[in-house]
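[1] Requesting a structural model of the entry that follows:
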Amino acid sequence: MSDNHPSEDSGLQESFLSHLFELRDRVIKAGLAIIIVFVCLVYWAPDIFHLFAQPLLKALPAGGKMIVTDVTGSFFVPMKVTMLVAFLVALPVVMYQLWAFIAPGLYQHERKLIVPLVVSSYSLFIFGMSFAYFLVFPTVFEFMASYNAPLGAEMSTDIDNYLSFAMTTFLAFGITFEVPVVVVVLVRMGVVSLAKLREIRPYVIVGAFVISAVVTPPDVLSQLLLAVPMTLLYELGLLIARFYVPKPGDDDSADADADANANANANNPGA
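    I've put the predicted structure just below:
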């Protein structure tokens, strides 16, 4: 009696290695895209940082400046900001490489959902960062600066500390604005029903204020500027998810059969 286990094991190993090599190639392509954009922008790194720090610079009193407490900070901080901008510019390429890697393992109806999700996720993340830059930063910095005059304190912020604060805030608001996408995906994939998401609305509101208290500066204004949009975006997600509720006929069996037939035809071209 013949034993097919060695051939099966070797086939699985080859399949795993092929996926690993493909992942490596996708990561290299995504990394090259970021590096190319960074190289194109690095000449303007000081200007990019000046634009990045503009909300704080406007809030400083007359003659106020940012300071550098680290010997290499004046060089590396603008480089980090430029790398962040390069990543955001190249993010569609990164997302495409990720999509191209996982697409073969998805059903047909899932592939149709990927492109709208990628576009909406990227757009909402950029919109969240823009919301933080154009509204949250000026409001919070002016609010904080108003407390320095009565104290007789001079508001001078180290550029490295400002970078850490801005990165944390950008990340918090970028992720927050992904709430509608998360809600739609949960409903469309049948993980949670739309009725259940509506039922837990009070807990989501409380959770939004708890999260905003953790990730924002310790003042009520900045917490409200994160918690209120998070709550409204959750409601927007519930509104949009109504159009993506899976119907009784929406199952994976048809897609699975179609994919199996496609694979069979590909493996037997002469059939």
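[2] For the rest of this, base every contact and every neighbour count on C-alpha atoms.
    Noted.
[3] From the chain's centroid, how far away is the longest helix belonging to the chain?
    Using DSSP state H to define each element, the chain has its longest helix at helix 5-41. Its chain's C-alpha centre and that of helix 5-41 lie 22 Å apart, by CA atoms, centre = their mean, to the nearest Å.
[4] Go through the helix or strand following it and flag the buried ones.
    Moving toward the C-terminus from helix 5-41, the next helix or strand (DSSP states H and E) is helix 45-52. Using 16 or more other CA atoms under 10 Å as the test for burial, helix 45-52 gives 45-46, 48-49, 52.
[5] try stretch 90-103
    Judged by neighbour count (16+ other CA under 10 Å), stretch 90-103 contains these buried residues: 90-95, 97, 99, 101.
[6] Strands of the stretch 151-271 of the chain, start to end?
    Assigned by DSSP state E, counting those that start in this stretch, the stretch 151-271 of the chain shows no strands.
[7] Please, where are all the helices along it?
    Here the stretch 151-271 of the chain has its helices, by DSSP state H, counting those that start in this stretch, at 159-176, 179-188, 194-199, 201-215, 220-241, 253-267.
[8] Check the burial of residue 81 by counting its neighbours.
    Per other CA atoms under 10 Å, the neighbour tally for residue 81 reads 19.
[9] same question, the one 3 residues further on
    Around residue 84 sit 15 other residues, with neighbours defined as other CA under 10 Å.
[10] one more to put side by side:
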Amino acid sequence: MATKEQTNPNEMSFLDHLEVLRWHLIRSVLAVVIIACFAFVMKSFIFDTVIFGPKRMDFPTYRFFCNIATFFGATSDFCADSFPFTIQNRTMAGLFSAHIWTSIWAGVIIGFPYILWELWRFISPGLHENERKYSRGFILVASTLFFMGVLFGYYVVAPLSINFLGTYTVSEEVTSEIDLSNFIATVRASVLACGILFELPIIIFFLTKIGLVTPEILKKYRKMALVVVLILCAVITPPDVTSQIIVAIPVLMLYQASIYISSIVVKKEAKKEKQNAK
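    This is a model prediction of the structure:
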């Protein structure tokens, strides 16, 4: 196996590449399973502290917005003692299933840097030496952006969604009893969506490298991107303007950073072509 990975990719057959990819995938899955096992054992921390953290009104995000409302002398749902809903399980295997899948997703999120590393090990032999040099720090930067997105989703998007949807009511006759799997899905979707969304600069970097994106294109469609961002924020956040703006601001900042990154890549490519032409 080690011999195959050291072979020049141009001399490897399609089946050889599939064999190499298979082992990278196996190692990635194994890493996720190992981390998931640790997460499975740490049931109390994963559920009581992490998953159900945004359900308690002493969550940092709620305290922050409550302090702001108090400062301006306004009343706010963020200052309530508790949420007017309960979480319940409706199926026989619901708790065990939630425990298993939550542990697996914890393995995916925590093991993201290793998964990226295995992906990079697979594609890097096919790159030129100068391309590998320009792509140094890829794993560190991509992992940092991903975890920044995860934290943003957990501390901003998830609590805003839970606060809005959990306190929304149509009648006093209706009591909200949220299903456990639905509550976990809300937190998970917020975290993963923001984690992937924050990878935008990395995606733009590679799209620029292969010539599909230029700074001019990004600037030309900036207004359209703004509309897309607002629509996306409307999907992953509660349907109130404040929450959408809070989420849209960092995404727009990432888009602007992507334009800057694309400009740097284009300048370096132009400089390299000029040097090769001499």
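[11] can you redo the buried residues of stretch 90-103 of the first structure as a markdown table with secondary structure and distance to residue 107 of the first structure?
    Putting the buried residues of stretch 90-103 of the first structure into a markdown table (DSSP: H, G, I helix; E, B strand; the rest coil; distance: CA to CA, whole Å) gives the following:
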| residue | secondary structure | distance to residue 107 of the first structure |
| --- | --- | --- |
| 90 | helix | 27 |
| 91 | helix | 25 |
| 92 | helix | 22 |
| 93 | helix | 22 |
| 94 | helix | 22 |
| 95 | helix | 19 |
| 97 | helix | 18 |
| 99 | helix | 13 |
| 101 | helix | 14 |
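[12] Where in the second structure does stretch 23-32 of the first structure fall?
    Alignment note (TM-score structural alignment): stretch 23-32 of the first structure is matched to residues 21-30 of the second structure.
[13] Quick one: map residue 90 of the second structure onto the first structure.
    Aligned partner of residue 90 of the second structure by TM-score structural alignment: residue 69.
[14] Looks like residue 177 of the first structure contacts residue 230 (just checking).
    Yes: the pair residue 177 of the first structure and residue 230 passes the contact test of CA atoms under 8 Å, sitting 6.9 Å apart.
[15] Contacts only, for whatever residue of the second structure lines up with residue 239 of the first structure.
    Mapped onto the second structure by TM-score structural alignment, residue 239 of the first structure lines up with residue 260. Neighbouring residues of residue 260 of the second structure by CA atoms under 8 Å, 6 or more residues apart in numbering: residue 215.
[16] next one: residue 202 of the second structure
    Taking CA under 8 Å, 6+ apart, one finds 142, 258 in contact with residue 202 of the second structure.
[17] one more time with 6 Å, if that's ok
    Taking CA atoms under 6 Å, 6 or more residues apart in numbering, we find residue 202 of the second structure in contact with no residue.
[18] Which residue in the first structure aligns with it?
    Using TM-score structural alignment, residue 202 of the second structure pairs with residue 181 in the first structure.
[19] middle-most residue in the second structure, spatially?
    Residue closest to the average C-alpha location in the second structure (CA atoms, centre = their mean): residue 195, at 1.1 Å.
[20] Residue 146 is in contact with that one, correct?
    Yes: taking contacts as CA atoms under 6 Å, residue 195 of the second structure lies within contact range of residue 146: 4.5 Å.
[21] what's around whichever residue in the first structure pairs up with residue 216 of the second structure, how many residues?
    Counting by TM-score structural alignment, residue 216 of the second structure corresponds to residue 195 in the first structure. Neighbours of residue 195 of the first structure under the rule other CA under 10 Å: 10.
[22] Please apply the same query to residue 160 of the second structure.
    Around residue 160 of the second structure there are 24 other residues, counting by other CA under 10 Å.
[23] What of residue 228 of the second structure?
    Residues near residue 228 of the second structure, counting by other CA under 10 Å, number 12.
[24] Could you tell me how far it is located from residue 56 of the second structure?
    Per CA to CA, to the nearest Å, residue 228 of the second structure is found 32 Å from residue 56 of the second structure.
[25] How about residue 230 of the second structure?
    Per CA to CA, residue 230 of the second structure is found 28 Å from residue 56 of the second structure.
[26] These two: which has the busier surroundings?
    residue 230 (19 against 15).
[27] Map that one across to the first structure for me.
    In the superposition onto the first structure, residue 230 of the second structure corresponds to residue 209 when matched by TM-score structural alignment.
[28] repeat for residue 190 of the second structure
    By TM-score structural alignment, residue 190 of the second structure lines up with residue 169.
[29] what does residue 180 of the second structure give?
    Residue 180 of the second structure maps onto residue 159 in the first structure, by TM-score structural alignment.
[30] what about its match, neighbour count?
    The number of residues near residue 159 of the first structure, taken as other CA under 10 Å, comes to 20.
[31] what do you get for residue 173 of the second structure?
    By the criterion of other CA under 10 Å, residue 173 of the second structure has 7 neighbours.
[32] show me where the stretch 51-200 of the second structure has helices.
    For the stretch 51-200 of the second structure, the helices defined by DSSP H, counting those that start in this stretch cover 60-71, 94-110, 112-123, 129-134, 138-152, 158-167, 180-197, 200-209.
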